[in-house]
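Sequence below, structure please.
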Amino acid sequence: MPQVDSKHAQRFQELVNQPIDEQCEFFLKSFIFALGDDWPEVVKLSTSFKKYIADASTSTAFQGQLDEAQAADFLQKNGRTRTATQRRDEIRDIDLDFNKHIAFLEYLLLHYKHMILQEYYKRHTELDAPKEHLENFAIGVTGVGYALLEELFTMPEGMNEELEKAISEFYAAKRERENKLKDLEVKSHGEGVGALRAKNELAQMEAQDQTETNKLEMTLNAAKRKAMKHSGSEALAQKKKQQEEEEKKKLMEGRQKMKERSALWEQK
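Okay, the predicted model is just below:
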């Protein structure tokens, strides 16, 4: 069985120690095209993950990560149907930093394992994909950490600076909004005019929450479509260039053969 690349393991260790939003942002940059129109689900999962941690007792919460029992419960509530044994084995298998806790990024690798393995075998056409890796949503599949991390750290074709910037700006705006909501929440519990003003502003922001989210998603989707279109144009241009080079090569070879034939006739 292939082993996890040591460089990938080191980078992963650094990533899982980042805040949940940073982990989510990196995952989106790696799989924004593979996720298709479902990429907002990753953002919703991050919100659910953070809420689960916030609701957990401080004695079991571990630096923004879940223990095995919590991770199994979260997977059961948010993932596809599995047996208790499958949940346990897959959670232990995805603990790629071996700390007996599951970071959000580790959960994403488990939640989207099937999609990631599909991307892995699309790139590695020289490999024969085991049947179970691509069927039944890869439920029960373990021992593929090497493939999951390789795909995580392989930026997709079509990713450009503009799209990468759009994803970063999406999260910057999201964090700014969440921080403001938290600040207003604290102020609203005070007394006097300031507390009343904060309470009103908080109510307005919460009422506009979905509208603001939709705006952010539309901006990111526009950048994604542009990147896909540009990527398609580049691929077409590359194919055209390759065809022209092949035709030029054939023409040169034809001329060379004609010269060789002429030389033979002259010798006779």
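
all contacts plus neighbour counts: C-alpha atoms, from now on.
OK.

Ile116: neighbour count?
When neighbours are defined as other CA atoms under 10 Å, Ile116 has 25 of them.

no no, Glu266
Neighbours around Glu266, by other CA under 10 Å: 8.

what about Ala173, distance to Asn179?
For Ala173, the distance to Asn179 (CA to CA, to the nearest Å) stands at 10 Å.

next one: His101
In terms of CA to CA, His101 sits 27 Å off from Asn179.

Gln256 now?
Taking CA to CA, one finds Gln256 at 71 Å from Asn179.

for the stretch 1-150 of the chain, what spans make up the helices?
Assigned by DSSP state H, counting those that start in this stretch, the stretch 1-150 of the chain shows helices spanning 6-16, 20-31, 39-55, 68-78, 84-94, 104-111, 113-123, 131-134, 145-152.

now for the third one, which elements pack on it?
Just to be clear, that refers to helix 39-55. helix 20-31, helix 104-111 (3 or more CA pairs under 8 Å, 6 or more residues apart in numbering; DSSP states H and E).

and of those helices, who's closest to Gln204?
For Gln204, the closest of the helices and strands packed on helix 39-55 is helix 20-31, at 24.2 Å, according to CA to CA.

ok so, going back, show me which of His101 and Asn179 is the more surrounded one.
His101 (24 against 12).

Now that one: closest residue in space, sequence neighbours ignored.
Asp67 (4.5 Å; CA to CA, 6 or more residues apart in numbering).

And Leu149, how far from Arg87?
Counting by CA to CA, the gap from Leu149 to Arg87 is 20 Å.

So for these two, which sits in the more crowded spot?
Neighbours per residue (other CA under 10 Å) separate Leu149 from Arg87, with Arg87 holding more: 24 against 21.

count of residues packed around the closest residue in space to the more buried one that isn't next to it in sequence?
Spatial nearest neighbour of Arg87, excluding adjacent residues (CA to CA, 6+ apart): Ala72 at 5.9 Å. Residues lying near Ala72 (other CA under 10 Å) number 23.

Please name the residues that touch Ala72.
Contact analysis of Ala72 by CA atoms under 8 Å, 6 or more residues apart in numbering lists Arg87, Arg88, Ile91.

Just name the most buried of the helices and strands packed on helix 39-55.
helix 104-111 (a mean of 22; mean count of other CA atoms under 10 Å).

contacts for that one?
15-16, 20, 23-24, 27, 42, 46, 49, 65, 71, 75, 79, 90-91, 94-96, 116, 148.

and the angle from it to helix 39-55?
Comparing the axes of helix 104-111 and helix 39-55 via axes from the mean of the first three to the mean of the last three CA atoms, to 10 degrees yields an angle of 130 degrees.

compare with the first, here's sequence two:
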Amino acid sequence: MTGRLKDKNVIVIGGTSGMGLAQVRRFTAEGARVLIANRNGVQGAAVVKEIGEAAAFVELDVRSEEGWANVVSQAERRFDGPIHALVNNAGILVEEGIEQTSLATYRFLVDVMQVGAFLGMKAVIPSMKRAGGGSIITVSSTAGIVGYPGFFAYTATKWAVRGMTKAAALDLASSNIRVNSIHPGDTETPMIEGRGYNADYVPLKRFARPEEIASLALFLVSDESAYITGAEHIIDGGFTAQ
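As a prediction, the model looks like this:
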């Protein structure tokens, strides 16, 4: 590897499986120190054991403002410096159309994927300002680009974080904090395993690999993307081009 993230301190939410785990592996291989945060302490400990001293883990409920404050504090303490990047990966896939979606389900998805992203963005701003700037990435979906029938609450939250990204990018540009969203198509992760999906609808005739999403995230975290902010980055094998 080339050390593209040398000396950068990064927080990755949901970094114990799927796209998040691929990001942790790629970021640390490129020289970053990564704090992983989610609710699964067993999986978190396993990833830290695999990665070594470049990684740490803190339990987090993304809906908790106090929990987010603790994550930022722990990252600064463990890595002895401010935060340079945050990747919000929190996601829950609920396959229900509008008629089947209860108010409780809708609010739960909003709390996890929309409110959680908002709290994360807000929590890292003071630290990134101390660093002289930073990069915030929220992983949305192609469901944040087009409508997905039968996934009402999921689609709503993925569109929401796309808009939040643009508003935050404008608010934070003067602080040299860049904010972007990533919009993957179906990806080979535990989220879609066992659902019987096939890739016939994708022009490239396959699903994305988590490592491919991690490569895009790496670019957006790195200084190579210093002039990119407020943008949605689609990585879907050509699905939304149809």
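
Quantify their similarity with the TM-score.
Aligned and superposed, the two chains score 0.30 in TM-score terms (TM-score structural alignment, normalised by the length of the second structure); 122 aligned residues with a CA RMSD of 5.9 Å.

any idea how far Ile94 of the first structure is from the residue nearest to Arg87 of the first structure?
Ala72 of the first structure is 12 Å from Ile94 of the first structure, by CA to CA.

Surely Lys29 of the first structure and Glu164 touch.
Yes - between Lys29 of the first structure and Glu164 there is a contact under CA atoms under 8 Å: 6.6 Å.

Give me the common contacts of those two.
By CA under 8 Å, 6+ apart, no residue touches both Lys29 of the first structure and Glu164.

one step back: overlap of the contact sets of Ala72 and Ile94 of the first structure?
Contacts common to Ala72 of the first structure and Ile94, judged by CA under 8 Å, 6+ apart, are absent.

Quick check: which helices or strands does the biggest helix by length in the second structure pack against?
When the second structure is parsed with DSSP state H, its longest helix is helix 152-172. Applying 3+ CA pairs under 8 Å, 6+ apart, we find helix 152-172 of the second structure packed against helix 103-109, strand 177-184.

Would you mark the buried spots in it?
Judged by neighbour count using 16 or more other CA atoms under 10 Å, the buried positions of helix 152-172 of the second structure are 152-166, 168-169, 172.

returning to what we had before: right, and the helices and strands packed on helix 39-55 of the first structure - which one's nearest Asn214 of the first structure?
Across these, closest to Asn214 of the first structure is helix 20-31 (CA to CA), at 17.1 Å.

and the angle from that closest one to helix 104-111?
Using the same axes, to 10 degrees: helix 20-31 of the first structure against helix 104-111 is 40 degrees.

What is helix 20-31 of the first structure packed up against?
helix 6-16, helix 39-55, helix 104-111, helix 145-152, helix 161-188.

from the chain's centre, how far out does that helix sit?
5 Å (CA atoms, centre = their mean, to the nearest Å).

re the thing from before, thought the residue nearest to His101 of the first structure was touching Ile91?
No - here Asp67 of the first structure does not reach Ile91: they are 9.7 Å apart, not a contact under CA under 8 Å.

Now list whatever residues contact both of the two.
Overlap of the contact sets of Asp67 of the first structure and Ile91 (by CA under 8 Å, 6+ apart) consists of Ile102.

Compare the two (neighbour count), which wins?
Taking other CA under 10 Å, Asp67 of the first structure and Ile91 do not tie; Ile91 has more neighbours (24 against 17).

Pick the most deeply packed of the helices and strands packed on helix 20-31 of the first structure.
helix 104-111 comes out most buried of those by mean count of other CA under 10 Å, with a mean of 22.

Distance from that one to the middle of the chain?
That offset, for helix 104-111 of the first structure, works out to 10 Å (CA atoms, centre = their mean).

Indicate which one of the helices and strands packed on helix 39-55 of the first structure is closest to Ala207 of the first structure.
Shortest separation from Ala207 of the first structure across these is recorded for helix 20-31, at 22.8 Å, computed as CA to CA.

quick check: angle from that closest one to helix 6-16?
Going by the same axes, to 10 degrees, helix 20-31 of the first structure makes 140 degrees with helix 6-16.

Between helix 145-152 and helix 20-31 of the first structure, find me the angle.
Using the same axes, to 10 degrees: helix 20-31 of the first structure against helix 145-152 is 80 degrees.

What segments of the second structure are helices?
18-29, 41-51, 65-79, 103-109, 116-131, 152-172, 210-221.

swap that for the stretch 151-268 of the first structure, sorry
161-188, 193-207, 209-267.

Show me the one of those helices that comes nearest Tyr121 of the first structure.
helix 209-267 (20.4 Å).

which helices and strands sit right next to that closest one?
helix 161-188.

for the helix it packs on, packing partners?
When contacts are defined as 3+ CA pairs under 8 Å, 6+ apart, helix 161-188 of the first structure sits against helix 20-31, helix 193-207, helix 209-267.

Please tell me how far that helix is from the chain's geometric centre.
19 Å.

Tell me which of the helices and strands packed on helix 152-172 of the second structure lies nearest to Gln23 of the second structure.
Using CA to CA, those put strand 177-184 closest to Gln23 of the second structure, at 12.8 Å.

got the angle between the closest one and helix 210-221?
Using the same axes, to 10 degrees: strand 177-184 of the second structure against helix 210-221 is 160 degrees.

helices or strands up against strand 177-184 of the second structure?
strand 134-139, helix 152-172, helix 210-221, strand 232-235.

and the gap between the residue nearest to Met121 of the second structure when sequence neighbours are not counted and Asn88 of the second structure?
With sequence-adjacent residues excluded and distances taken as CA to CA, 6+ apart, Met121 of the second structure is closest to Ile136, at 6.9 Å. According to CA to CA, Ile136 of the second structure stands 8 Å off from Asn88 of the second structure.

can you check Phe57 of the second structure too?
15 Å.

OK, contacts around the residue lying closest to Ala166 of the first structure once chain neighbours are set aside?
Distances taken as CA to CA, 6+ apart place Leu220 nearest to Ala166 of the first structure, at 5.7 Å, with adjacent residues excluded. By CA under 8 Å, 6+ apart, Leu220 of the first structure lies in contact with Leu163, Ala166, Ile167, Phe170.

now with 7 Å?
Residues near Leu220 of the first structure by CA atoms under 7 Å, 6 or more residues apart in numbering: Ala166, Ile167, Phe170.

Now distance to Glu206 of the first structure too, for those residues, in CSV please.
Output for these, formatted as CSV (distance: CA to CA, whole Å):
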residue, distance to Glu206 of the first structure
Ala166, 24
Ile167, 23
Phe170, 18
